[in-house]
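>>> got a sequence here, can you model it:
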Amino acid sequence: MCGIWAVFGSDENVSVQCNASHMITHRGPDAFRIENIHHFQNCCLGFHRLFILDDLRGMQPMRLYTYPHTYLIYNGEIYNHKALAKEFDMMLSTEVDGESIIHLYQTHGPVAMAEQLDGEFAFCILDTANRKVILGRDTFGIKPLFRFCTKEGFLAVCSEAKGLFGLSHSQNDAELQIESLPPGHVEVYDLDIEGHASLSQRVCFNKAGQIPKYQLALPTEAYTNNVKENVAMLIERAVEKRLMAERRVGCLLSGGLDSSLVTALVVKLSKKLGLTYPIQTFSIGMEGSPDLKAAKKVANFLGTEHHEILMTPEEGLQAIEDTIRHLESYDVTTVRASVGMFLLSKYIHDNTDTVVILSGEGADEVAQGYIYFHQAPSAQAAHEESVRLMEDLHLYDVLRADKATAAWGLEIRVPFLDHQFTSYYLSLDPEIRQPKQGIEKHLIRSSFDGSGLLPNEILWRPKEAFSDGVSSVEKSWFEIIQDDCNEKISKKELDSAPSVYPHNPPRTREALYFRKLFEKHYPGKGYWIPYFWMPSWSETNDPSARTLKHYKQ
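Next up is the predicted model:
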């Protein structure tokens, strides 16, 4: 996890504009570098580094002596970089995974290069020889990337939208169309002699929910005739590749299936890989939280160095504004679920040396884990809903996971969004991917049944949404927020909200409170969220799982 920032074709003082890059210092606390490109007018590249691999040679912008006209800044990890080096006979000069991006760009071009990458990434390439800028983002948008390009040709790029405010003098920030690069896309910009940019190509190299074009599938002989064996094998391999790090690795552990399974595999594989430190696990919740109870049971079973953080209602309420500022979102579900992760990440940063953390995000979208999937009218409808969720992940759960952890200089990795696993899983008959016997993610659970990785009571524990799991049984976190908002937002203010915010008009005092905090930091940017996340096929006015009729107490 790092932070990247760049401007091209600026008519203003570039050195002054570079101050904006410090808005994302939290993403890379280990080092910072800003570089004006010599003999290339009005261009500047900035990089905030979180050291994960090759401490000595991993600083960016990266340039290779073999390709001196190509500059690279990127955020993320390329898990197949060693395999790519062998397959394409690369002469590597560092241990940095991103070096393969430069080699592939030079030999295969921007789109074919992106199609070969197995990982979580967002990159910006400056090719001074051909006067081009190339932007790219991974299939699921796990790593964020924002940009805008004015009609005058001023292009600005950043890992977070907040780093782009105050840059353009042709428009004020409220009018400026700051947008995220769509996941699975590559954009190519041409630069004129003065460095002004114009979009010349946008290509979708891979769409969420589709089998990737590139050859990432395992050899046929690696698969068995047993679907459950294949599922278990692919999930384990997804976890193993995400242990690639020279910094300490830990796990977020809620006690639910997804995080517990990831943690169990990390513990198993850490012994295989010879990691010399105990795996740390981290849980957060209020007094009486079902997550805390389940997570402690998992930690004791696995023998991890467990950290349990108690969150008071007051601490949670006080953290809402900072959480929204870092999230750059006002979606009700996202904000609710992010507060606990935001505070937990702060604890990890302040009290431990763990930097890389694995988490269970993505499993609910890929494997139909949300409770409302029990109400799907058909297997095909459930499959289509799963694909829709995966396409929009970058706006909700993946956004939450990245920004709530990046706020405190941590890198999160999400094995359930591995290309090999998602490609195989989505190719299976929709009928066997539906909830079975009243249990969501039945296929994944049964794939590990009898493995001994987890106690059965955890492996088959019913779904608990994260924002609900941190709550006490007596009073849910969302009810605490709503009670607070009832005092802060009047009925008159709520009644006038649709005229003040015609896009995604707030329907509740909680939604209006979140929107006001968002607009305080990002005025006029409500369009960043296309709609409020809500469960499908369910009669509810609130996204909390605890409001659903089929919620399991």
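>>> could you use CA atoms for every contact and neighbour count after this?
Will do.
>>> secondary structure class for I444?
Following DSSP: H, G, I helix; E, B strand; the rest coil, the label given to I444 is helix.
>>> my guess is it contacts M233. True?
No - judged on C-alpha atoms under 8 Å, I444 makes no contact with M233 at a distance of 11.1 Å.
>>> so between these two, which is more surrounded?
When neighbours are counted by other C-alpha atoms under 10 Å, I444 and M233 differ, and I444 comes out ahead with 21 against 17.
>>> quick one: contacts for that one?
I444 makes contact with K228, V231, A232, A367 under the criterion C-alpha atoms under 8 Å, 6 or more residues apart in numbering.
>>> again with R336
Residues near R336 by C-alpha under 8 Å, 6+ apart: S467, W477, F478.
>>> where does it fall, secondary structure wise?
Assigned by DSSP states H and E, R336 belongs to helix 332-351.
>>> got the buried residues for that helix?
By neighbour count on 16 or more other C-alpha atoms under 10 Å, the buried set for helix 332-351 is 332-349.
>>> L426: neighbour count?
The number of residues packed near L426 is 18, by other C-alpha under 10 Å.
>>> which of the helices or strands spans the residue with the largest distance to the centre of the chain?
Distance from the C-alpha centroid of the chain peaks at K492, with 37.1 Å (C-alpha atoms, centre = their mean). Using DSSP H and E, the element containing K492 is helix 491-495.
>>> tell me what the helix or strand that comes right after that helix is packed against?
Counting by DSSP H and E, the next helix or strand C-terminal to helix 491-495 is helix 497-500. Using 3 or more C-alpha pairs under 8 Å, 6 or more residues apart in numbering; DSSP states H and E, no helix or strand is in contact with helix 497-500.
>>> and if we set it to 10 Å?
For helix 497-500, the packing partners by 3 or more C-alpha pairs under 10 Å, 6 or more residues apart in numbering; DSSP states H and E come out as helix 491-495, helix 509-521.
>>> show residues contacting the shortest one.
It stands for helix 491-495. With C-alpha atoms under 10 Å, 6 or more residues apart in numbering as the test, helix 491-495 has contacts from A497, V500, P505, P506, R507, T508, R509, E510, A511, L512, Y513.
>>> before we go on, could you also do this sequence so I can check it against the first one:
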Amino acid sequence: MCGIAGLFHLDTPKPVDPLRIERMCDALVHRGPDGGGVWIAPGVGLGHRRLSIIDVAGSPQPMASVDGRAMLVFNGEIYNYRELRAELRALGATFRTDGDSEVILAAWQQWGRDCLSRLHGMFAFALYDLTERTLLLARDRFGVKPLFYVPLSDGSLAFASELKGLLAHPLLRREIDPLAVEDYLAWGYVPDHRSILAGVHKLPAGHSLLLRAGAPLPGPVQWWDLSFAERLRGKPADLEAELLHLLRQAVSSRMVADVPLGAFLSGGVDSSSVVALMAEASATPVRTCSIGFDVGALDETGYADRVARQFGTHHQARTVSPDDFEHADDLVGMFDEPFADASALPTWRVCQLARETVTVALSGDGADEAFGGYRRQRFHHHEERLRGLLPAGVRTGLFGTLGALYPKADWAPRPLRAKTTLLALAEPGEAAYARALAINDPAARDRLFSEGFLRLRGDYRAEQPLIAMMQGASARSGLDRAHYADLRFWLPGDILTKVDRTSMAVSLEAREPLLDHRLVEFAAGLPEALRVRGGQGKWLMKAAMRRYLPDDILFRPKQGFVTPISAWFRGPLAGAARAIAGSAPLARTGWFDTARLGIIAEAHIAGQRDHGRLLWQLMMLDRSLDRLGIT
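As a prediction, this is how the structure comes out:
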């Protein structure tokens, strides 16, 4: 895993200062502590920071093609590079190294932009063709690896693996995009269609950008998308066998490394499945690690220990206090943009633990999004059936009225919290799912913002891009569209961003075998009953893994990393909660109704309401603004 950065002049081939590229790369040294390099030519400069994983001594970057006509900086892993190397050799290509980087160069020279569909893996790269004077920026199918870019006032385009690489360039304008603030208050992160800084872009997952000297800046082109248009046919037993084959293939392909390799093990279905298949494929014990908490209700280490014993892994566990509030500023430094998923703290902790013994760790991320592991997906599936029974006009009047009258009861047992369900049934499916994903719905956000900010935001609402994405999906049902939203919006914006930044902060490469695109494409073709059945998600996956894992691992309620943020804001962070409405940078922006923020903070501190998640959101935004120099 690595960090990349560079500059490309679109209009005239102006000289590029190598020291400028070096400074951009220095900001990314945590992504690549093992070495670095810079290459410049008229109008272009490429920089690289390397974390050595494959061909440790033989694949320095920036890397030139054998004929010297192309240069590459690459972040990621190509898991089928050996097969591609053999195919390219048969077509006449020659190679000087044993790594995957040179395969990308040869694939570009053989197939051009079409080479992207042949690459299986996680990647973000920049490839400059000296003959064509073009720069190709590309990002993998799911957005496992990040890539930011921005046009600058001198006519150049700057790119980097993280926003901090761009922040090292003196021409970058540090002006907040107000629509990103609307997005962040809705989702708790800034989604990939926007950046916190105006003018900065994220290359979307499954897209590429081909820049040509002397030509205007083009828009990104999508080279891959996920389709739910076709359903797989066959007996459940046959589909189960095919799924197991794909799972084994995905895990074994990600076990290739020339450095120590292990796995995160929480004791849940997904990480336990990965460890089981790693143990099956490995001739030596698998290294695993898990984090436990000193609060019994939050601790899952007993399940992880059982799985570790069952498969004879070299298991490392550590119990930590969930009171890691003093590390909030560390998170701000990792993410650059405001990021409010509090599970980033324990994720960082487990990455720290893994890095003590390994350089690569496999995770279980992706299965919930692809196979129906989230409760919201199952609820949406049932709600869509109800929507199909009543005309839209009847639903809107009936359920909208009932939802408005029903009291909000977050304190009540889950079956009595009907207000959200009633309001969801009154809406179209896409809007309802956007409501389910959002932390703060439109009305709640409107109450937080000042009148000045509401005028600045205009008619835009954070849900609009997600609703449009779901409506444009190649899908056959509401459940399909929910999967699509999770895989194309939520996953790259929240989950993969969290894992990338926290793992790279400690120079650890995280790999996601359950996001192998062949596996996800198979899941997209499954009949709905093989994804969700009898209140259970991931039905076929659990059936396939029953030969490896006991039922109390496969069917126990899902539990993620939990951070007690509500308690923090009634204790050690009470002062921070009050500052949000007073002297903090956030209060000085004029975006928020500070009187309202003060009421929210005091009600939470007094125990009258639980606003912990919102206060964490606001605090992380405040500290991000401070770090960006927005005061």
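>>> any idea what the TM-score is?
The TM-score (TM-score structural alignment, normalised by the length of the first structure) is 0.81; 487 aligned residues with a C-alpha RMSD of 2.9 Å.
>>> how far away is the residue farthest from the centre of the first structure from M341 of the first structure?
According to C-alpha to C-alpha, to the nearest Å, K492 of the first structure stands 33 Å off from M341 of the first structure.
>>> in the stretch 401-550 of the second structure, what residue spans correspond to helices?
419-425, 429-437, 442-448, 451-457, 463-471, 478-485, 496-504, 517-525, 539-545 (DSSP state H, counting those that start in this stretch).
>>> for the ones you listed, give me JSON lines that also has distance to W224 of the second structure.
Output for these, formatted as JSON lines (distance: least, C-alpha to C-alpha, whole Å):
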{"stretch": "helix 419-425", "distance to W224 of the second structure": "31"}
{"stretch": "helix 429-437", "distance to W224 of the second structure": "22"}
{"stretch": "helix 442-448", "distance to W224 of the second structure": "32"}
{"stretch": "helix 451-457", "distance to W224 of the second structure": "32"}
{"stretch": "helix 463-471", "distance to W224 of the second structure": "15"}
{"stretch": "helix 478-485", "distance to W224 of the second structure": "13"}
{"stretch": "helix 496-504", "distance to W224 of the second structure": "18"}
{"stretch": "helix 517-525", "distance to W224 of the second structure": "10"}
{"stretch": "helix 539-545", "distance to W224 of the second structure": "25"}
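>>> can you give me the buried ones in the helix holding K492 of the first structure?
Buried-residue list, helix 491-495 of the first structure, by 16+ other C-alpha under 10 Å: L494.
>>> same question for stretch 130-141 of the first structure.
Residues of stretch 130-141 of the first structure classed as buried: R131, K132, V133, I134, L135, G136, R137, D138, T139, F140, G141 (neighbour count, 16+ other C-alpha under 10 Å).
>>> so which of the residues you listed sit within strands?
Among those, the residues falling in strands (DSSP state E) are K132, V133, I134, L135, G136, R137.
>>> would you map the strands across the stretch 101-250 of the first structure?
All strands of the stretch 101-250 of the first structure, identified by DSSP state E, counting those that start in this stretch, fall at 119-127, 132-137, 146-149, 155-158, 179-180, 185-191, 197-204, 248-252.
>>> who does the helix or strand that the last one is followed by touch, helix- and strand-wise?
Beyond strand 248-252 of the first structure on the C-terminal side, the first helix or strand identified by DSSP H and E is helix 257-273. When contacts are defined as 3+ C-alpha pairs under 10 Å, 6+ apart, helix 257-273 of the first structure sits against helix 227-241, strand 248-252, strand 280-285, helix 290-302, strand 354-358, helix 363-366, helix 442-447, helix 456-459.
>>> what about 8 Å?
Helix 257-273 of the first structure packs on helix 227-241, strand 248-252, helix 290-302, helix 456-459, going by 3+ C-alpha pairs under 8 Å, 6+ apart.
>>> what's it in contact with?
Helix 257-273 of the first structure is contacted from outside by 236, 239-240, 243, 251-254, 279, 281, 295, 298, 302, 304, 358-361, 363, 415, 445, 453-454, 458-461, 463, using C-alpha under 8 Å, 6+ apart.
>>> and that helix, which residues are buried?
Those would be 257-267, 269-270, for helix 257-273 of the first structure by 16+ other C-alpha under 10 Å.
>>> contacts only, for the residue nearest the centre of the second structure.
By C-alpha atoms, centre = their mean, the mean C-alpha position of the second structure lies nearest to L496, the distance being 2.1 Å. Counting by C-alpha under 8 Å, 6+ apart, L496 of the second structure touches G143, V144, K145.
>>> looking at the first structure, which of the residues you listed hold up?
Checking the contacts of L496 of the second structure against the first structure (both residues aligned by TM-score structural alignment, their matches' C-alpha atoms under 8 Å), the contacts still present are G143, V144.
>>> nearest to R385 of the second structure among the contacts of L496 of the second structure?
Distance to R385 of the second structure across the contacts of L496 of the second structure (C-alpha to C-alpha) is lowest for G143, with 31.7 Å.
>>> distance-wise, check the counterpart of that closest one in the first structure relative to P182 of the first structure.
With TM-score structural alignment as the criterion, G143 of the second structure lines up with G141 in the first structure. Separation of G141 of the first structure from P182 of the first structure (C-alpha to C-alpha): 7 Å.
>>> kindly report the same for F148 of the first structure.
Applying C-alpha to C-alpha to F148 of the first structure and P182 of the first structure gives a distance of 13 Å.
>>> which one of these two has more residues nearby?
More crowded of F148 of the first structure and P182, by other C-alpha under 10 Å: P182, with 24 against 21.
>>> what's near enough to touch the more buried one?
R137, G141.
>>> alignment lookup: it to the second structure.
Using TM-score structural alignment, the equivalent of P182 of the first structure in the second structure is P204.
>>> now that match: how far from P220 of the second structure?
P204 of the second structure is 8 Å from P220 of the second structure, by C-alpha to C-alpha.
>>> and if you look at G43 of the second structure?
Distance from G43 of the second structure to P220 of the second structure, by C-alpha to C-alpha: 21 Å.
>>> roughly how far is the longest strand seen in the first structure from the heart of the chain?
For the first structure, the longest strand by residue count, based on DSSP E, is strand 67-78. How far strand 67-78 of the first structure lies from its chain's middle: 20 Å, per C-alpha atoms, centre = their mean, to the nearest Å.
>>> sorry, back to before: in CSV: the helices and strands packed on helix 497-500 of the first structure, plus distance to A85 of the first structure.
Formatted as CSV, those follow (distance: least, C-alpha to C-alpha, whole Å):
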stretch, distance to A85 of the first structure
helix 491-495, 58
helix 509-521, 44
